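[1] how does the following fold in three dimensions:
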Amino acid sequence: MPLVTTNILLPDPAHRLWPLVRWDGRLCDWYPGAVALTVHGHDKGAQRRLLLTDGSRLTQRLDHVSQIDDAYSYTILDSPYPVADLLAQIRVHPTGDGNAVLTWTANFQTTTLSESKTERFVRDLYEVGIERLRRLLIH
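    Predicted coordinates:
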């Protein structure tokens, strides 16, 4: 089962980053290809649905929200992506110097592509999303 982890130091405190990335945050502002978002619920089992620019839909289920850290994990239930059984976590760590580290991790099964191509697809998706977050925070 492939595992992709992306860690990035972002130039803002965690309290400014977290509202952008939390479960019911501003996902359409940074998630690659997202044009509309609906969230149904805030606790375990809640779902969020994204409409992507190509008209496809992505449905995710909230699996865990940390009561201590700025973190949550989710499962993709339905997507146009070449993955199955994707379980991901987003976590924001304050660094103590006014910055924050975003960690975005996923493990998954491959479907239509080779393992290396599927890993590259997920890594590219995460890197584009993180770069969009960086631009939001700079402005």
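
[2] contacts and neighbour counts: CA atoms only from here.
    OK.

[3] state the distance from the residue with the largest distance to the centre of the chain to residue 41.
    What lies farthest from the middle of the chain is residue 97; by Cα atoms, centre = their mean that is 24.2 Å. Noted for residue 97: a distance of 34 Å to residue 41, by Cα to Cα, to the nearest Å.

[4] now the other sequence, so there's something to compare against:
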Amino acid sequence: MASTTASLAVPASPDRTWQLIGGFDSLPDWLPYIPTSTLGEGGRVRTLVNEDGGVIVERLESFDNDARSYSYSILRAPFPVTGYRSTLTVHAVPGEDTARVEWSGRFTPDGIGDDEAVDLFHGIYRDGLAALHRTLAGETARPS
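    Take a look at the predicted model:
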């Protein structure tokens, strides 16, 4: 089993950051390469469509609003891994009204090496967090 974690400080409070990303159906609100998300099974399964038309189906495995964290698994996707489970968490930055977002995942490479699988998901997490940062920075830059 392989794993990777990416984290990034973002220019918003933990509560505002969680408000944006904490909904299991909220990826299109901050992740440009996922323009479509549809919930099923009472909100426990999301079907994502990426900008190339690829479909990814994920199941919400755990949700903790107080800890600002949720975990999900992939049911179907065009990724060369099995047993994928990921967690997205918003952490407070002590002494500041900003947040640090951590996105981590564990998975078993299927047909590729551990390093290649880690590079794939680390890139997805890193690029996703950069998109989140741009979204939140755009919000804070707007005049009241």
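
[5] please state their TM-score.
    Once superposed, the chains reach a TM-score of 0.90 (TM-score structural alignment, normalised by the length of structure 1), with 136 aligned residues with a Cα RMSD of 1.5 Å.

[6] what residue in structure 1 is paired with residue 90 of structure 2?
    In structure 1, the residue paired with residue 90 of structure 2 is residue 92, using TM-score structural alignment.

[7] quick check: chain neighbours aside, which residue is closest to that match?
    Counting by Cα to Cα, 6 or more residues apart in numbering, residue 102 is the residue found nearest to residue 92 of structure 1 once chain neighbours are left out, at 4.7 Å.

[8] residue 67 of structure 1 versus the one you found, what's the distance?
    17 Å.

[9] before we move on, what about residue 126 of structure 1?
    25 Å.

[10] check residue 1 of structure 1 too.
    In terms of Cα to Cα, residue 1 of structure 1 sits 28 Å off from residue 67 of structure 1.

[11] repeat that for residue 61 of structure 1.
    For residue 61 of structure 1, the distance to residue 67 of structure 1 - Cα to Cα - is 18 Å.

[12] higher neighbour count, those two?
    Comparing residue 61 of structure 1 with residue 67 by other Cα atoms under 10 Å, the one with more neighbours is residue 61, at 23 against 8.

[13] what lines up with the more buried one in structure 2?
    Using TM-score structural alignment, residue 61 of structure 1 lines up with residue 59 in structure 2.

[14] its match: which element?
    strand 55-64 (DSSP states H and E).

[15] before we move on, what about residue 42 of structure 1?
    Counting by DSSP H and E, no helix or strand carries residue 42 of structure 1.

[16] tell me the contacts of it?
    Listed by Cα atoms under 8 Å, 6 or more residues apart in numbering, the contact partners of residue 42 of structure 1 are 23, 24, 62.

[17] let me see the ranges of the strands in structure 2.
    Along structure 2, counting by DSSP state E, strands occupy 2-10, 36-40, 45-49, 55-64, 69-76, 81-92, 99-109.

[18] what's the burial count for residue 134 of structure 2?
    16.

[19] gap between residue 67 of structure 1 and residue 6 of structure 1?
    According to Cα to Cα, residue 67 of structure 1 and residue 6 of structure 1 sit 23 Å apart.

[20] that should have said residue 60 of structure 1, apologies.
    According to Cα to Cα, residue 60 of structure 1 stands 19 Å off from residue 6 of structure 1.

[21] neighbour-wise, which of those two wins?
    residue 60 (23 against 15).

[22] and for the residue nearest to the more buried one when sequence neighbours are not counted, the neighbour number?
    Among residues not flanking residue 60 of structure 1 along the chain, residue 76 sits closest, at 4.4 Å (Cα to Cα, 6+ apart). Using other Cα under 10 Å, the number of residues around residue 76 of structure 1 comes to 21.

[23] which helices and strands sit right next to the longest helix seen in structure 2?
    Longest helix in structure 2 by number of residues, with DSSP state H as the criterion: helix 114-141. Counting contacts by 3 or more Cα pairs under 8 Å, 6 or more residues apart in numbering; DSSP states H and E, helix 114-141 of structure 2 packs against strand 2-10, helix 27-30, strand 99-109.
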